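In: Quick one: sequence and predicted model below, then my questions.
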Amino acid sequence: MIDRTATDTIKGYFYQFDLSILKLLELKDENHKITVEGIEDIDIDNATIETAVQCKYHSKKEYNHSVVAKPIRLMLNHFREVLNGTEKKVKYNYYGHFKSGQSKLTLPITLDFLKKNLLTYTKAKIQYKHYDDLKLTDKDLLSFLNQLEININAKSYEDQLVQIRKLLKNQKEFKADDFEAENYFYNNALKIISYLAIKEKISERTISKKKFLQEINSKKILFHKWFLEYKGKKKLLADLRKEYFTSYNISPFERFFLIEVNPNYTATDLKSVIQLISKKWSDIKSVRNPDTFCPYVYINGLKKSDLVTLKTELYSEGLIFKDGFDFNGSPFNINSIKERATFHNKITFKIINELSFIELLLDDISKTKEIYQFFYNKPFFKTAKTNVNIVNIQIEELNDIKNII
């Protein structure tokens, strides 16, 4: 049975994270900043004024004054603290989404409404007037009202997300399509905001629009926990397959599949991944086809003895491959591993023994080259070559690769 309470709580976190992303993207000046979990959930600093935003997502709850009363009282506490201080002026913003009941609140609210419905409450059968406890005058409260904005018609979770994707697509630094806006830049943005939220010092939870855009401007697929929670692993893997691996066997490119294994890998899983790559990304079926091809495979983190065992098992199962070593004790022969796969020689894939051989091949091959790198924590291969398309995809387990390709 699904825990609906937990699901709603997680959605509330996402809503706050998303609002932080949205507020950053909406800043007019790239040097302006926001602070996550500052005075309120989000503090927006535009150099002359600071706005403290309390964000609440009540998609299944009807609006009642009591729901917003406590957040408003907490805002008033801060107002009282800085009332006679020298700090810059602070605006207070309650930003909430409710299922219904918005008509109960008439805006702008009056002083009498503020005192009666938001600042007066009962606890243990005792009535408290919060403004009296803080020793605030009507003049003080009117000043607070001038700095307070209440929005109980905030966008839904879905509509807010659509707005974020649109803004990410329109960022001139990104030039993103729908897939990139979601899987690269929104993914990265979630990671940045969630990391900020858990920092201990308030100064560490502050970021400028300029730095934010710089940090999320990376086209690298990451299995960040919040993004996985948002999208779901099955949907993410399906989208990766659609974006990169749907149209296989149509272009005779030189494709490199770089696969990382961890100490807990199983030979069965690894062989099945290689067999699938060989099946989908080689074309030697026709004797008349002049553009036959097959993929290169490199396995990172595999012991030499295990690599020998892997090759032996693959060969015994009838798979024909090249590795650039034509006889026992021979040196690496780049022309040998480059031998074109054909209908006659039945070569269906090529195994690269060492990471350094990849650069040698990239230098020597003149055809279009594509690299798909599957890693656990960080990419293990990088190249300075600009004529090579590299797709970096983080995985949680080897079998993720089969679900992607």
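Out: Here it is on my side, so go on.

In: switch to C-alpha atoms for all contacts and neighbour counts from now on
Out: Noted.

In: in the stretch 301-405 of the chain, which spans are helices?
Out: Under the criterion DSSP state H, counting those that start in this stretch, helices of the stretch 301-405 of the chain are mapped to 304-316, 334-337, 356-364, 399-404.

In: Mind giving me the packing neighbours of the longest one?
Out: To tie it back to what came earlier, the one meant is helix 304-316. Helices and strands touching helix 304-316, by 3 or more Cα pairs under 8 Å, 6 or more residues apart in numbering; DSSP states H and E, are helix 267-280.

In: this is the other structure I want to compare:
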Amino acid sequence: MSRSANYTIQGFIYQFNKTLLEVLNGSDESEITVEGIIEDIEVKTDLVTKAIQCKYHETKEKFTLSCIYKPILQMMDHFHSNSNADIEYRLFVHFPNEKIGTKQFLSSEDIETIFKSSDKNLKKLIEKNSEKNHTEFCKRFTVEFGPSLDELIKSIYKALVENGMPESDLESLIYPNSIQKIAELSILREPHQRVILKKDLLNELLKVKKASLSRWTKELRTLDKIMKLKKQQLRINLTKNSRLRYFIISVDTIENFNENIVTFICEYLTKYHFKEIHDKTPVFCLDCPLDIYLNIIQRLHRKKVKVNDGLVAGIFDKGKFIIDPVRGKISKSFYREFDLKLIHFDKEAIGIINECKCEDCFLFMENLPGELDTEDINIEHMYINEIEKIKFIMGMSDTYE
């Protein structure tokens, strides 16, 4: 991951954490909008709406006004289009050398300095607002210097406990799922869908049982604890000998997918599908280019893995794919017609998965397929990029370093 991409992710993580803290510290009646119409966070009460934009400058040694020209101009522009609304504008920023909790206000000199900027990206905003009276906006605008991400998380832990969450589950279960909930709300299309109340969040968190491994929770400082909890949770069903399991794995999610997938499948079979009592054939559905998929079948064959890909004379036959393998003993050796079923990800594959229900469906991809029927099956949806981490949570290795 590039440095700029990492900074972007950390910025979102900081924003989600600040949003979560606003929810936890708010009143029961306050409506918090994630990714609001105005700013990153909107806190609406009967009297006023507080619009908050977050900026995380972990690597900046010193605060300068120029670092926040753009958000100031954006807020100013919104104010002049909605000057009759009761809105307070807050810029919540972190700079390592600024004292936490201190506030800064805009002066007329600051406004003049901003409008003298030669930044081409700000030209339109400057031209649109430079001739307006900004006295009232300055009264409503505040810069607040926030804590580091680590300190912000400590405040969240404290707030979670104060709101009745069990302290023992904070780092591995409650906190990660809180962040995941905020992240899920942030991508919903309609503003009303992104509104959350404290009581609703707390009720939802009390019902959470599964550790969350998503695009966002895997970036948290507590990832190791999340991984270990997930491994413990998955072990309950993975240790059951007779259990039908499906795997849907995306090439876009797994790093070095083509280099690792064959080894992963073989190691899974060695761990979980080698005894006579292992009577449910695992299904691997691979979301990858067709040429890579066909190459994987060839490589499995060279590894002496017997695959049912459902093909008859080069044409996929559903009936052949869904049948169970012939099993029996030859002399003292156990014989199985095939070791796994392999299918290329498409609508037909999802249709078969929906029709022939499994007990556990493991999905290693960013988003659940919209057509997937999740009723009456155990869904384990995880966004993990590294194959070693997948092996770890699946109980196939003792470490992921």
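Out: Arrived safely. Being a predicted model, the structure only gives us computed values, none of them experimental.

In: Need the TM-score from the superposition.
Out: The TM-score (TM-score structural alignment, normalised by the length of the second structure) is 0.61; 302 aligned residues with a Cα RMSD of 4.4 Å.

In: if we can go back for a sec, save the helices of the stretch 301-405 of the first structure as a markdown table, and put in distance to residue 391 of the first structure and mean neighbour count too.
Out: Shown next, in a markdown table, are those (distance: least, Cα to Cα, whole Å; neighbours: other Cα atoms under 10 Å):
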| stretch | distance to residue 391 of the first structure | mean neighbour count |
| --- | --- | --- |
| helix 304-316 | 24 | 13 |
| helix 334-337 | 23 | 15 |
| helix 356-364 | 15 | 14 |
| helix 399-404 | 12 | 16 |
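
In: and the ones you listed as TSV, adding distance to residue 50 of the first structure?
Out: Below are these laid out as TSV (distance: least, Cα to Cα, whole Å):
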stretch	distance to residue 50 of the first structure
helix 304-316	60
helix 334-337	63
helix 356-364	52
helix 399-404	45
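
In: right, so of the ones you listed, which gets closest to residue 265 of the first structure?
Out: Between residue 265 of the first structure and those, the tightest spacing by Cα to Cα is seen for helix 399-404, at 10.0 Å.

In: Any chance you could list what contacts whichever helix in the second structure runs longest?
Out: The longest helix of the second structure (DSSP state H) is helix 3-25. Residues from elsewhere that reach helix 3-25 of the second structure, judged by Cα atoms under 8 Å, 6 or more residues apart in numbering: 32, 34, 40-41, 43, 54-56, 149, 152-153, 155-156, 159-160, 163, 178-179, 182-183, 196-198, 216, 219-220.

In: Return the subset of these lying in strands.
Out: 32, 34, 41, 43, 54-56, 196 (DSSP state E).

In: May I see the ChimeraX selection of the buried members of those?
Out: Entered in ChimeraX, the line below selects the buried ones among these, by 16 or more other Cα atoms under 10 Å:
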select :32,34,41,43,54,55,56,196
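
In: Relative to residue 278 of the second structure, which of the ones in strands among the contacts of helix 3-25 of the second structure is nearest.
Out: Nearest to residue 278 of the second structure, judged by Cα to Cα, of those is residue 196 at 45.5 Å.

In: The closest one reaches residue 32, doesn't it?
Out: Yes. Using Cα atoms under 8 Å, residue 196 of the second structure is in contact with residue 32, at 5.4 Å.

In: Just the strands from the stretch 101-250 of the first structure, written as ranges.
Out: 120-123, 126-129, 148-151, 206-208 (DSSP state E, counting those that start in this stretch).

In: ok, back up a step: ok, which pair from the ones in strands among the contacts of helix 3-25 of the second structure is furthest apart?
Out: Using Cα to Cα, those span at most 23.5 Å, a distance reached by 56 and 196.

In: now for residue 160 of the second structure: what does it line up with in the first structure?
Out: In the first structure, the residue matched to residue 160 of the second structure (TM-score structural alignment) is residue 168.

In: Contacts only, for the closest residue in space to its match that isn't next to it in sequence.
Out: Of all residues not flanking residue 168 of the first structure in the chain, residue 181 sits nearest, at 5.7 Å (Cα to Cα, 6 or more residues apart in numbering). Contacts of residue 181 of the first structure were listed using Cα under 8 Å, 6+ apart, and they are 165, 168-169.

In: now do residue 202 of the first structure
Out: Counting by Cα under 8 Å, 6+ apart, residue 202 of the first structure touches 35, 37-38.

In: Give the aligned equivalent of it in the second structure.
Out: Aligned partner of residue 202 of the first structure by TM-score structural alignment: residue 191.

In: just to revisit the earlier point, quick one: average offset of the longest helix of the second structure versus the first structure, please.
Out: Superposing on the first structure and averaging over aligned pairs (mean Cα distance after the TM-score superposition for the first structure), helix 3-25 of the second structure comes out at 1.2 Å.
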